[in-house]
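**Student:** Would you be able to build a 3D model of this:
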Amino acid sequence: NHLEPKLPFKKPFKRAFVFTCHSIEQVMQINENWFDEVVKAGEFVRGAHLEPFGFQLKNSGPLSDMHKDFIIQNSWNINFSEVLRQAVERKIVKDEQIFLEMGVTPDTNVGSLAFWSKA
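**Tutor:** Okay, the predicted model is just below:
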């Protein structure tokens, strides 16, 4: 549940991998503690998110404008990149690499990719 992330594990795993693919997009805004909760999955946690957030970081022209309009029209996520940035600032995660606007689907829902690891 991206609105209230809670991990039901009795104890963290040694290593954990968190992957989302166009699921965070379905939540208009994730909680600012999203990463705080997710890193509890393990002693070492790596995350990868293929989500439509590129327009949140950089306007690369008409495609970014169309994508932003599409996201707002559907009430989809508008704060993933900000919550990630804040988690990096608070040293919850290390921001490893981001690839913007990696592909286009017919509905202009462009995916971007973010990698991070537990700080």
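**Student:** hey, let's count contacts and neighbours off CA atoms from now on
**Tutor:** Will do.
**Student:** what about the nearest residue to residue 68 once chain neighbours are set aside, which helix or strand?
**Tutor:** Leaving aside its chain neighbours, residue 68 sits nearest to residue 55 (6.1 Å; criterion: Cα to Cα, 6 or more residues apart in numbering). Take DSSP states H and E as the rule and residue 55 turns out to sit in helix 54-57.
**Student:** and for comparison, fold this next one:
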Amino acid sequence: MEATTELRTRLRKLLNERIPEGGTEASTNFTDFDLDTLLTESDILDSAVAKGWMEKAGLLQADIESYSIGSEKYDLTSLKDRLNHTLAMAKQYGATADAVKEIANYGSYMFSVQPPEVL
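**Tutor:** I've put the predicted structure just below:
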């Protein structure tokens, strides 16, 4: 798929990669070059999103999970929970991409025909 500004913006949104106010693309996990690579290596947007979420899972690092100051206690999201979330997102978009590809191969949303397996 050809990478365009619109597709790159959409991919960044689906990967939950917001550029911080006053920041640049370097402040995120994916630069524009990285997003363009994901797009050109994929045939549909959902495939690019699934690959992006898998890459985000690989980039996760352990942080402090809880701390307290005086009588206040703060609990942060654990690495395991963040990993489970990123892998679930990758699985969801991967399933969507597979469904779109299957429909494209066998028919439409309204009427789908799958050829029989021949021995």
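**Student:** Post the TM-score for the overlay when you can.
**Tutor:** Remark: TM-score between the superposed chains equals 0.23 [TM-score structural alignment, normalised by the length of the first structure]; 43 aligned residues with a Cα RMSD of 3.9 Å.
**Student:** about what we covered before: output the contacting helices and strands for the helix holding residue 55 of the first structure.
**Tutor:** helix 62-73 (3 or more Cα pairs under 8 Å, 6 or more residues apart in numbering; DSSP states H and E).
**Student:** Check which element follows the helix it packs on along the chain.
**Tutor:** Next along the chain from helix 62-73 of the first structure, counting by DSSP H and E, comes helix 80-89.
**Student:** tell me the angle of the very next helix or strand once past that following helix relative to helix 80-89?
**Tutor:** Next in sequence after helix 80-89 of the first structure, counting helices and strands by DSSP H and E, comes strand 93-103. Angle between the axes of strand 93-103 of the first structure and helix 80-89 is 160 degrees (criterion: axes from the mean of the first three to the mean of the last three Cα atoms, to 10 degrees).
**Student:** In strand 93-103 of the first structure, which residues are buried?
**Tutor:** Within strand 93-103 of the first structure, the residues that count as buried by 16 or more other Cα atoms under 10 Å are 93, 94, 95, 100, 101.
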